[in-house]
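Undergrad: Sequence and computational prediction follow.
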Amino acid sequence: MQKKVLFLCTQNSARSQMAEAILNDKGKGKFIGFSAGSQPADDINVYAKIVMKEMGIDISNYKPKSIKQFLNEKFDFVITLCDKAKNECPTLPNDAIYVHWGITDPRDFKGNEEETVNHFKKIRNELTRRINLFIDLPVDKLDKVILRKRLDEIISK
């Protein structure tokens, strides 16, 4: 049975959307990804769309979603990607494993278009690296304490 993963960040316009799409692409059959934000934006960040399309994943039809629409959903994992979402994230009514993979908000980057695209690529590549490590874990064979420790360690690998 697929493990359900919810990625959270503030606006659900870049990091969490990219993480959802990457997990759904790479974790087919083993995981299913979702994403939401504590204060969702109106649309997906254009640079997130560009860098995901470059790796063959189209997120142009994705829409930012509020965490509120997932409050009654059961997830196996909830992964926050920014400190604000970690602090504002409501506890969902289940026994999900909560992990924090802090990644800087790409909206805060200042640079020309080429520099901005390259910055978004770095974030996409870091998310891809972490998700690849995540999907390689034997999630069905580890107890929750060990699994959470392994998920926390992914940031430092």
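TA: All right, it came through fine.
Undergrad: Could you use CA atoms for every contact and neighbour count after this?
TA: OK.
Undergrad: shouldn't Leu20 be in contact with Ala36?
TA: Quick fix: residue 20 is Glu, not Leu. No - assessed by C-alpha atoms under 8 Å, Glu20 is found out of contact with Ala36, at 9.5 Å.
Undergrad: structure B:
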Amino acid sequence: MAEGLLRNIYGSRYEAYSAGIMATNVNPYAVRVMKEIGIDISSQYSKTHKEFQDVIFDMAVTVCDRAKVSCPICSTNLEVPVEYPKAREVIHKSFEDPAATLGSEDEKLKVFRQIRDEI
């Protein structure tokens, strides 16, 4: 959702790439709630560090506590082995993981909307 929002709002000023520790599918609830505000993220896909080898990003933003701890892309040490991308600056913002929400479809959508709006 963060990648889609950044591309939509600031796409002429920034390039956004979303990656995770492991490649996964984009959550269908995320696709639905983003579509509600006119942003189509259905063609986005989960990427891993392997797709960004040898890249030095200006900034990396982690959006959950688990990523902050385990994200190799977020190392500000430019001496990290070449197989891992690097970032000159790292920002962390902790959001609840909406995919971890249990409950009815309406309850899940409510949490996805809340996180979308917080981002």
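TA: Yep, it's here. Keep in mind it's a predicted model, so treat the numbers as computed, not measured.
Undergrad: do you know how far the residue of the first structure positioned farthest from its centre is from Thr80 of the first structure?
TA: The centre of the first structure is farthest from one residue, Asn112, which by C-alpha atoms, centre = their mean lies 25.5 Å away. Applying C-alpha to C-alpha, to the nearest Å, the value for Asn112 of the first structure to Thr80 of the first structure is 28 Å.
Undergrad: all helices in the second structure, in order from the N-terminus.
TA: Assigned by DSSP state H, the second structure shows helices spanning 2-10, 28-36, 65-70, 105-118.
Undergrad: Out of these, which is closest to Glu96 of the second structure?
TA: Glu96 of the second structure sits nearest to helix 105-118 of all the helices of the second structure, at 7.1 Å, using C-alpha to C-alpha.
Undergrad: For the one residue sitting closest to the centre of the second structure, give me its contacts.
TA: Geometric centre of the second structure, nearest residue: Ser18, 4.4 Å, by C-alpha atoms, centre = their mean. Ser18 of the second structure makes contacts with Ala2, Glu3, Ser46, Lys47, as judged by C-alpha atoms under 8 Å, 6 or more residues apart in numbering.
Undergrad: Let's see that with 7 Å instead.
TA: Residues near Ser18 of the second structure by C-alpha atoms under 7 Å, 6 or more residues apart in numbering: Glu3, Ser46, Lys47.
Undergrad: Spatially nearest residue to whichever residue in the first structure pairs up with the last one (excluding sequence neighbours)?
TA: Residue correspondence, TM-score structural alignment: Lys47 of the second structure in this structure matches Lys65 in the first structure. Counting by C-alpha to C-alpha, 6 or more residues apart in numbering, the nearest residue to Lys65 of the first structure once its immediate chain neighbours are dropped is Ala36, at 4.8 Å.
Undergrad: Please apply the same query to Arg116 of the second structure.
TA: Arg116 of the second structure sits nearest to Met1 (C-alpha to C-alpha, 6+ apart), 6.5 Å away.
Undergrad: For burial, what's the neighbour tally of the match of Lys47 of the second structure?
TA: 23 (other C-alpha atoms under 10 Å).
Undergrad: cool, the one 5 residues further on as well?
TA: Using other C-alpha under 10 Å, the number of residues around Phe70 of the first structure comes to 16.
Undergrad: ditto for the one 4 residues further on
TA: The number of residues packed near Lys74 of the first structure is 16, by other C-alpha under 10 Å.
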